[in-house]
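Chemist: sequence and predicted model, in that order:
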Amino acid sequence: METIQDISLFKHVTNQTVITIGTFDGVHLGHRKILERLINNAKNTGLKSTVLTFFPHPRMVLQKDTDIKLLNTIEEKTQIMESLGLDYFIIHPFTKAFSRLSATEFVRDILVNSLKAKKIIIGYDHRFGRNRNANIQDLIAFGNTLDFEVEEIPAQEIDDVSVSSTKIRNALLEGDVATANNYLSYAYMLTGTVKKGRGLGREFGFPTANLHIAESYKLIPKNGSYVVKSKLLGKEYFGMMNIGFNPTVSGTEKSIEVNFFEFDGDLYDQKIQVEILHRIRDEHKFNSVEELREQLKKDKNFSLDLISK
């Protein structure tokens, strides 16, 4: 897969394409039906499978929605897309100027002239152009004029995508990792850089990697403890992660801390990705550090038992 950061950088591509357009947040099971259709169509027609997405999310730009929470960072989404076997993944910068393109400009200049679309696979409810004033019937009419085919994704599939996204977000906010992972078809992930923390975990006998996530839009699951897995220095390690404020030791800032089992290396300033496998418990304020230490031992035994099964 080739990742292209701006539509203008697609000029070197000479092949005609079959395209779908969307945010594809989570790239979950519902999305995968659409992407499989796209990839299979490309194989059957000799076209190149192409996904056009936008970043920042349009709501961040047009509605100044700084509270929006997404399931993937753009880096995570690219990683997942690559695993599916796409030919091209285009991440175009979304700006107010871009949003003001007319429907004609978007279809003629972007989809046909720049991206060489021969076929567009799109949802029945897709709207585009300035003020989102054009619909799929308009797109079909453009296709008749500009010589491309439109394949409509039926209502049921689009509704499944919408329902899945909502259920995944709600499940993670409730700490229901099992439901979220089931809809995603992979373990929900957090990607960040390991920064120095207060060093209290090491004093308790449970040294932790303090994970800093730069992207404020990334959805963080409900506070509590989780069983996790990560690849560190080329090798897979399991561990347990706490999301929260560490109330027992008078923590004031939210943190994400991971205690990796059987790992004793230096991870400071390294970027790591943590897969969340199972929820252990809610965050709790214990009466003493000793009580907390005993609970961490129980959490570790629970995690190891789960991993062994």
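Modeler: Here it is on my side, so go on. Numbers count the residues shown, from 1 in each chain.
Chemist: for the rest of this, base every contact and every neighbour count on C-alpha atoms.
Modeler: OK.
Chemist: helix, strand or coil: sort out L190 for me.
Modeler: Classification of L190 using DSSP: H, G, I helix; E, B strand; the rest coil returns strand.
Chemist: nearest residue to it in space, ignoring adjacent ones along the chain?
Modeler: V274 (5.2 Å; Cα to Cα, 6 or more residues apart in numbering).
Chemist: the one you found - that's part of a strand, no?
Modeler: Yes - checked against three-state DSSP, V274 lies within a strand.
Chemist: for it, give me its contacts.
Modeler: Contact analysis of V274 by Cα atoms under 8 Å, 6 or more residues apart in numbering lists M189, L190, T191, V228, K229, S230, K231.
Chemist: just the buried ones among the residues you listed, please.
Modeler: Buried residues within the contacts of V274, counting neighbours by 16 or more other Cα atoms under 10 Å: M189, L190, T191, V228, K229, S230.
Chemist: mind putting those into CSV with distance to K11?
Modeler: Output for those, formatted as CSV (distance: Cα to Cα, whole Å):
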residue, distance to K11
M189, 34
L190, 34
T191, 32
V228, 42
K229, 40
S230, 38
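Chemist: which of those residues lies closest to H12?
Modeler: T191 (31.9 Å; Cα to Cα).
Chemist: and the strands in this structure?
Modeler: Per DSSP state E, the chain carries strands over the ranges 2-4, 17-21, 48-55, 88-93, 117-123, 149-153, 189-195, 209-212, 224-232, 235-244, 255-260, 271-281.
Chemist: and here is the other one:
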Amino acid sequence: MSFFLFRDAGPAAGHGRAPCPQGSVVCIGAFDGLHLGHRALVDRAVARARDLGLPAVALGFEPLPREFFATGVRPPRLMLARAKIEGLRALGCDGVGLLRFDAQLAAMSAEDFVRQVLVQQLAAREVWVGPEFRFGRGRGGDIALLQAMGATLGFTAQQIVPVHVEGERVSSTRIRAALAAGDFAQAARLLGRPYAIAGRVVRGRQLGRTLGYPTANLRYGGKVPALRGIYATWVHGVGAAPWPAVASFGTRPTVDGVEPLLEAHLFDFEGSLYGQRIEVEFVAHLRDEERFPDLPALVAQMRRDEARARAILHQHESRRAHA
């Protein structure tokens, strides 16, 4: 079992001496997207940790269990591991533990998970989980098992109540559905913030530059994105204010791309962004990816996409200014 705890000093392997010898307050989840439900769970654990004078630790998995067990096409993911770690730390977690979800972990019983991870590694004093949380081989562990084992092993376990928006429970599944439908307003309501993807700008094939549309490219870590197509976007981390852009997220069928790549063309921008960390906020879906017969046809469509994106972002900026 591989376990890494990310703290101020960076990642440290979680074996040998326990990384939290004085005890900890632990919250457990997939945390894909860090939506309002996740935030409620983390907020509760952090508040209890402050009350007890202990570190708050968020415990997650990489890859996500649903990715590990998937057959055929892997399920889409809302957030990559680095963004998740940064987000959990920003919410007040003193450490973020990532367990490598592999065959060994999948075969571990719920009882062994409690003993080896929660007690031996994290010296948990309190454990907080979300509604209907299950864990261990065959999903055999639940809140009742946590509470029963905690009574003998020295920790308590609690489950938060579900968070609802518009009468339905907030979930990553609802957010993925909203993104697939291009409903970014609904996704933002469930997330508590606009949906965005962050990463470090990498070099691409530089085809966009030759076509008059240079792009800042972000890879998606070999994961399956929750949305694909052409979008009006804001790019954060370039200037003092969000920068308007049109972005393509997909496999670029006209130029035989393979790996999903997020390519953002920043309007009227001059300079290099290679190696810089940026965040792309999605505002509106313009169209799906499509294969064009040749590059001139592609460029003509890119011009139409740019004009439409500029108009949408101008309206979006005006609404935000008067909100």
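Modeler: Looks like it came in fine. Note that the coordinates shown come from a computational prediction; the quantities given were computed from them, not determined experimentally.
Chemist: give me the TM-score for this pair.
Modeler: Aligned and superposed, the two chains score 0.83 in TM-score terms (TM-score structural alignment, normalised by the length of structure 1); 303 aligned residues with a Cα RMSD of 3.2 Å.
Chemist: quick one on the thing from earlier: output the strands of structure 1 as TSV; include the columns distance to R100 of structure 1.
Modeler: What follows is the strands of structure 1, written out as TSV (distance: least, Cα to Cα, whole Å):
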stretch	distance to R100 of structure 1
strand 2-4	22
strand 17-21	17
strand 48-55	15
strand 88-93	14
strand 117-123	21
strand 149-153	23
strand 189-195	34
strand 209-212	36
strand 224-232	43
strand 235-244	41
strand 255-260	40
strand 271-281	37
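Chemist: quick one: closest of those strands to L29 of structure 1.
Modeler: strand 149-153 (15.0 Å).
Chemist: ok, now how distant is the closest residue to F245 of structure 1 other than its chain neighbours from H284 of structure 1?
Modeler: Setting aside the residues directly before and after it, F245 of structure 1 is nearest to K254 in space (Cα to Cα, 6+ apart), at 4.6 Å. Look at K254 of structure 1 and H284 of structure 1: by Cα to Cα, to the nearest Å, they are 14 Å apart.
Chemist: try F10 of structure 1
Modeler: Separation of F10 of structure 1 from H284 of structure 1 (Cα to Cα): 52 Å.
Chemist: start and end residues in structure 1 for stretch 142-156 of structure 2, please.
Modeler: Mapping stretch 142-156 of structure 2 onto structure 1 (TM-score structural alignment) gives residues 135-149.
Chemist: hang on, the earlier thing: can you find the partner of the residue nearest to L190 of structure 1 in structure 2?
Modeler: V274 of structure 1 maps onto E279 in structure 2, by TM-score structural alignment.
Chemist: one step back: so who does the residue nearest to F245 of structure 1 touch?
Modeler: Neighbour list for K254 of structure 1: I243, G244, F245, N246 [criterion: Cα under 8 Å, 6+ apart].
Chemist: one more: P221 of structure 1?
Modeler: Counting by Cα under 8 Å, 6+ apart, P221 of structure 1 has contacts L172, L173, E174, G175, I243.
Chemist: and with 6 Å instead?
Modeler: Shown in contact with P221 of structure 1 (Cα atoms under 6 Å, 6 or more residues apart in numbering): L172, L173, G175.
Chemist: so what's the last one closest to, chain neighbours aside?
Modeler: Spelled out, it's G175 of structure 1. Distance criterion Cα to Cα, 6+ apart; nearest residue to G175 of structure 1, sequence neighbours excluded, is K222 at 4.9 Å.
Chemist: can you pull the contacts of the one you found?
Modeler: Each residue near K222 of structure 1 by Cα under 6 Å, 6+ apart is listed here: L173, E174, G175.
Chemist: from the residues you listed, keep the buried residues only.
Modeler: Among the contacts of K222 of structure 1, those scoring as buried are L173, G175 (criterion: 16+ other Cα under 10 Å).
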